[in-house]
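Trainee: sharing a model prediction with you, sequence too.
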Amino acid sequence: MKLPTHQQCLELFDTYKVPLNIKEHCLKVNKIAVFLAKKLQESGVKINLDVVDRGSLLHDLFKIAAIENPYPNKFHKRAFTPEELAMRERLRQKYPGKFENEIAYEELKEPYPKLALVLKKEGDPYNRTRNWEESIIHYVDMRTLRDDIVSLDARFAYFEEKYKRDDPFWSDYLPYCRQEEKKIFQHLSFKPEDLDKACGEA
């Protein structure tokens, strides 16, 4: 599988003018996801560590394009720069109505087709057939609010407040994420609530 190097992934944050707060979130997800992947490998689960590393790093590369209100509000305090807002507008014009995972697929499918597909599937909330690499990235993203590790309950409370819906989407989505959590932690010696501590002590 052709993959960018870790350094090349970091350079993409500059290429696409990714705001600092989004980059910090991606770096936190990357740190935790790689830690989990290594622990799962140690327990005998077959995982492509490079895919987890690159995929977790790039999972929100195009997040700014999916943000409806890019100006400071109760959910994000940072003011985006004119350069960042210009990139957002460029991406939204090129990919109208697309979410970050869909844009990642379109932008990266030529140089890195398999990684692009991982990003597309990992970030699709309707996908229920993730492989191990996609499950790890998706799960850690669900546990990471900005650059803090929180419980699934806390994360979904945030989702329900920020992305209000008239259907039971969030209440249907949470049980799936709990299943993913069980799938991962049945192979590990620590509990979900100890994830951040375990990673910090590694």
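Mentor: That came through, no problem.
Trainee: going forward, measure contacts between C-alpha atoms and count neighbours the same way
Mentor: Will do.
Trainee: so residue 188 sits in a helix?
Mentor: No - according to DSSP: H, G, I helix; E, B strand; the rest coil, residue 188 belongs to no helix; its state is coil.
Trainee: okay, now residue 3: neighbour count?
Mentor: By other Cα atoms under 10 Å, the residues close to residue 3 number 17.
Trainee: helix, strand or coil for it?
Mentor: Assignment for residue 3 (three-state DSSP): coil.
Trainee: not counting sequence-adjacent ones, nearest residue to it?
Mentor: Beyond its immediate neighbours in the sequence, the residue positioned closest to residue 3 (Cα to Cα, 6 or more residues apart in numbering) is residue 112, lying 6.0 Å away.
Trainee: okay, one more to line up with it:
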Amino acid sequence: MNIPTESECIRLLEEQGVADAILGHSLRVETVAQRVMDVLERRGVKVNRALVEAACLLHDILKPIDPKNHVWKGAQLIASKGYPEVAKVMSKHAIPIIPGNEPETIEEKIMLYADMRVKPGKICSLRERFDYIEKAYPQLKDELEATYEYVRKIEKELLEDEEI
């Protein structure tokens, strides 16, 4: 499995001209994921940390260029760079959740969950993040509520009752 290092991820982001705001978001998503992985590892759950960290850093690599299709196009770009496993994890962070594209592996679930815990400039609760998304995309209100419930289930699965 070929996984880029953090410095390689930063280089890939810079090559795409990713703004500081997206980089900051991605670094916060990585931080949330690291906290989740710490909880899981204390419980004896094996997680590919490097895979999750790379996916977190790269998940929005094409968001500024194509916000609507950034999930798929970003995953295609990263796969074309020789990182298909990272691309697969990245491809599972689309919201609302698309039937047939639900996260399956622990790494995919962590990446999606971590992304849903970060809004511009800060780590936040799931409810805060979904309220923010709903204000930005009011036309998705019904789909977002179902997605919120889905991600809450992932949160319970990953953290049980632990706080991060």
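Mentor: Thanks, I have the structure now. Owing to the predicted nature of the structure, the values given are computational and were not obtained by experimental measurement.
Trainee: list the residues that contact the residue nearest to residue 3 of structure 1.
Mentor: Going by Cα atoms under 8 Å, 6 or more residues apart in numbering, residue 112 of structure 1 touches 2, 3, 4.
Trainee: map it onto structure 2.
Mentor: In structure 2, the residue matched to residue 112 of structure 1 (TM-score structural alignment) is residue 83.
Trainee: could you do residue 101 of structure 1 as well?
Mentor: The equivalent of residue 101 of structure 1 in structure 2 is residue 71 (alignment by TM-score structural alignment).
Trainee: isn't its match up against residue 88?
Mentor: No - the criterion here is Cα atoms under 8 Å, and residue 71 of structure 2 misses it with residue 88 at 10.2 Å.
Trainee: compare those two (neighbour count), which wins?
Mentor: A count of neighbours by other Cα under 10 Å puts residue 71 above the other of residue 71 of structure 2 and residue 88, at 22 against 19.
Trainee: now that one, nearest residue through space, not along the chain?
Mentor: Leaving out its chain neighbours, the residue that sits closest to residue 71 of structure 2 by Cα to Cα, 6+ apart is residue 91, at 5.6 Å.
Trainee: repeat for residue 13 of structure 1
Mentor: residue 61 (6.8 Å).
Trainee: got a list of what the residue nearest to residue 71 of structure 2 touches?
Mentor: 59, 71, 72, 75, 101.
Trainee: filter those to the buried ones?
Mentor: Buried residues within those, defined by neighbour count using 16 or more other Cα atoms under 10 Å: 59, 71, 72, 75.
Trainee: which of these lies closest to residue 111 of structure 2?
Mentor: Distances from residue 111 of structure 2 to these, taken as Cα to Cα, are shortest for residue 59 (8.6 Å).
Trainee: close enough to count as contact, the closest one and residue 90?
Mentor: Yes - shown here, residue 59 of structure 2 and residue 90 form a contact pair, counting by Cα under 8 Å, at 5.1 Å.
Trainee: next, show the common contact partners of the two.
Mentor: By Cα under 8 Å, 6+ apart, residue 59 of structure 2 and residue 90 have these common neighbours: 71, 74, 75.
Trainee: name all residues that make contact with residue 46 of structure 1.
Mentor: Per Cα under 8 Å, 6+ apart, neighbours of residue 46 of structure 1: residue 40.
Trainee: contacting residues for residue 122 of structure 2?
Mentor: Neighbouring residues of residue 122 of structure 2 by Cα under 8 Å, 6+ apart: 25, 28.
Trainee: picking up where we left off before, looking at the buried ones among the contacts of residue 91 of structure 2, which is nearest residue 144 of structure 2?
Mentor: Distance to residue 144 of structure 2 across those (Cα to Cα) is lowest for residue 71, with 16.9 Å.
Trainee: tell me the secondary structure at that closest one.
Mentor: Of the three states, residue 71 of structure 2 takes helix according to three-state DSSP.
Trainee: got the contact list for it?
Mentor: Going by Cα under 8 Å, 6+ apart, residue 71 of structure 2 touches 59, 60, 62, 63, 90, 91, 92, 93, 94.
Trainee: so in structure 2, which helix runs the longest?
Mentor: Assignment by DSSP state H gives helix 20-42 as the longest helix of structure 2.
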